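> pasting the structure only:
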């Protein structure tokens, strides 16, 4: 990756024999990188949300496979392949919803399946290409999305979809970056409970770029839309079904319903690696459920009468989405066209 294309904010730094992961749970107060030299550590970083965002998860997993091969190829010449496959399975189980994870692992498996006396150079090259391509795709996506935002006075985004969630630049936040550079517009970010990715990460990223932004409570979105301050809701995606139904951070569906009520358009920005034509509709997308303790006050113990329902994602029907923006092009009214044509 050239210095010119290197993003200002880096969630992942590849050193050649280790992966440095920015611990996003501690942002914006503390900026700390954890360094991993094996696939097990990378899988834990994904599962514990040190790294999050569908594209970034896929990139981290690709590097995890490289680290696995680095560890096992020389140590276990007789069965290194079985050990790498076991590590790939561990990585695949780290988060169930984001399809980019499985896409990246499939890319790495394709390299491993090629006959070679030493697979390491090819694995390194593929992981680095996945990373570099993601940044280039984000920038292309940003320009295509910005075309749709021409004339918009304001946008509302949800969760974090910037450089922290990708290889660099961002998907939905990349669209906002590109649009703002053409013509400044009002940017609003929902806090995004329960992990507060909007309050902790998106606002911080925008401040690093010198883009003014306004944080709102998630529950203020309807009133903001009624005020006429925003023309678009711009979000990312963790998986998009063949019919255009989109899984994204919990709360996205509610925003899309509110947007329809108030005449606000909804844009989903995601790379084509997020498209899953093997899933017909959002009904077939597995939704990750996280520990209730992430929501509950500490006084409620395991044996308490009180528990919590903690889905990480929800599914927005394609009928509520105005446009899906990818690096390959734009799908307007995806409920009418689906996504398969973009992949052909």
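Noted; the coordinates are in hand. Keep in mind the model is a prediction, meaning the values are calculated, not measured.
> rest of the way, CA atoms for contacts and neighbours
Noted.
> the closest residue to residue 22 other than its chain neighbours and residue 7, how far apart?
Nearest non-adjacent residue to residue 22, counting by C-alpha to C-alpha, 6 or more residues apart in numbering: residue 33, 4.3 Å away. Residue 33 sits at a distance of 16 Å from residue 7 (criterion: C-alpha to C-alpha, to the nearest Å).
> what do you get for residue 195?
Per C-alpha to C-alpha, residue 195 is found 24 Å from residue 7.
> repeat that for residue 42.
Distance, residue 42 to residue 7, by C-alpha to C-alpha: 21 Å.
> tell me which helix or strand residue 66 sits in.
According to DSSP states H and E, residue 66 maps onto helix 54-75.
> in that helix, what's buried?
Within helix 54-75, the residues scored as buried using 16 or more other C-alpha atoms under 10 Å are 54-73.
> residue 42 and residue 7 - which one has more neighbours?
Ranked by neighbour count (other C-alpha atoms under 10 Å), residue 42 and residue 7 place residue 42 first, with 33 against 16.
> take the one below as the second:
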């Protein structure tokens, strides 16, 4: 999979792997406008909290470089335009805090440069977006090494959704452990939940891990209890889209169910979380906004209806795993154990 990349920045164009087409086709989309970036995030051409954050940062650079005000020298109009674009991009998906963090980081830089020229602001925005991109890669590698310290050679890990290199700049978060294991000569196997309704585990995780030569077994979501009861799972490792201050964690719908099963079978649950995903302003899981998506994601599989078109659906994209079912939150700054509120505060001060 060396020839496949999730995102690349090329001369004011963000090139994104179209993840809606994996594994049937490897295709790329060029984003040259703010609207292109918004649509790519909203339609999940790009998905995964880290990748969304990096994409939004580049989206702000595109906004600056494509500003079409009548008077380009009018600084205040330029600044107002950037503020509008920032809020628009942040509205594309409400749950993943990396999106808000990355846009706000770019805008903080902009607001600090009130006396600079527009060209200087644009240059600094691009420099910071590239830095966010590189930092994400380094962060994910470190998270993978920290996760690996919790496992032993021969372990098998159950994961849900896709939190791998397809969801980030490189390595991913939850799946980084498999790539670090390969580097260290350890044999860590994977079980991947299919992850209904969008099947990211089937379409993306099984594809990605198989391409990297990882021993991966795909299962339907409703098989997790069976494989746990049979002693086939040594740990559960998942990514996340937001961690509240008390340790409650939002991740792809179905994660809560997996955590309950793991608790029953006394299997540790590890959350792979860049510190950019930790929201200390969010007191607990009840304050995390949960995105609801369209009915066709539930009603259709591969373009065909599997239920009557007129039937009602409920399609939350995420659920919240209570902190009590989480063994540890693994960040690039270290491993956080309960009590999460106290220890998350400590790690965020590092």
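That came in fine, so what should we check first? Because the structure is a prediction, the values reported are computed rather than measured.
> what's the residue nearest to residue 22 of structure 1 aligned with over in structure 2?
Here residue 33 of structure 1 is matched to residue 28 in structure 2, going by TM-score structural alignment.
> which residue in structure 2 aligns with residue 53 of structure 1?
By TM-score structural alignment, residue 53 of structure 1 lines up with residue 48 in structure 2.
> if you skip the residues just before and after it, what's nearest to that match?
That would be residue 167: by C-alpha to C-alpha, 6+ apart, it lies 4.1 Å from residue 48 of structure 2.
> that neighbour: how many residues sit nearby?
By other C-alpha under 10 Å, 26 other residues sit near residue 167 of structure 2.
> any idea how far residue 109 of structure 1 is from the residue lying farthest from the centre of structure 1?
Distance to the chain centre peaks in structure 1 at residue 78, reaching 37.0 Å (criterion: C-alpha atoms, centre = their mean). According to C-alpha to C-alpha, residue 78 of structure 1 stands 19 Å off from residue 109 of structure 1.
> one more: residue 188 of structure 1?
From residue 188 of structure 1 across to residue 109 of structure 1, the span is 40 Å (C-alpha to C-alpha).
> more neighbours: which of these two?
When residue 188 of structure 1 and residue 109 are compared for neighbours, residue 188 comes out ahead with 24 against 17, by other C-alpha under 10 Å.
> so the aligned partner of the more buried one in structure 2 is in which element?
In structure 2, residue 188 of structure 1 lines up with residue 191, judged by TM-score structural alignment. Take DSSP H and E as the rule and residue 191 of structure 2 turns out to sit in strand 189-193.
> my guess is residue 246 of structure 2 contacts residue 338. True?
No: in this structure, residue 246 of structure 2 is not within contact of residue 338 by C-alpha atoms under 8 Å, at 9.3 Å.
> who's more crowded, the two?
Shown here are residue 246 of structure 2 and residue 338; by other C-alpha under 10 Å, residue 246 has more neighbours (23 against 16).
> how is that one assigned, secondary-structure-wise?
Look at residue 246 of structure 2: counting by DSSP: H, G, I helix; E, B strand; the rest coil, its state is coil.
> what strand or helix carries the aligned residue in structure 1 for residue 175 of structure 2?
Here residue 175 of structure 2 is matched to residue 173 in structure 1, going by TM-score structural alignment. Here residue 173 of structure 1 sits within helix 172-182, counting by DSSP H and E.
> contact partners for residue 211 of structure 2?
Applying C-alpha atoms under 8 Å, 6 or more residues apart in numbering, we find residue 211 of structure 2 in contact with residue 1.
> what residue of structure 1 matches up with it?
The alignment partner of residue 211 of structure 2 in structure 1, by TM-score structural alignment, is residue 208.
> tell me, the lengthiest helix in structure 1 lands on which residues of structure 2?
The residue-count maximum for a helix in structure 1 (DSSP state H) belongs to helix 120-148. Using TM-score structural alignment, helix 120-148 of structure 1 lines up with residues 122-150 of structure 2.
> distance from the chain centre to that stretch, please.
Here stretch 122-150 of structure 2 is found 13 Å from its chain centre; the criterion is C-alpha atoms, centre = their mean, to the nearest Å.
> could you do stretch 206-221 of structure 1 as well?
Distance of stretch 206-221 of structure 1 from its chain centroid, counting by C-alpha atoms, centre = their mean, is 19 Å.
> measure that stretch end to end?
Counting by C-alpha to C-alpha, the terminal residues of stretch 206-221 of structure 1 are separated by 19 Å.
> flag every buried residue along that stretch.
Neighbour-count burial for stretch 206-221 of structure 1 [16+ other C-alpha under 10 Å]: 206, 211, 213, 215-216, 218, 221.
> same check, this time on stretch 125-135 of structure 1
Of the residues in stretch 125-135 of structure 1, those buried (16+ other C-alpha under 10 Å) are 126-128, 130-132, 134-135.
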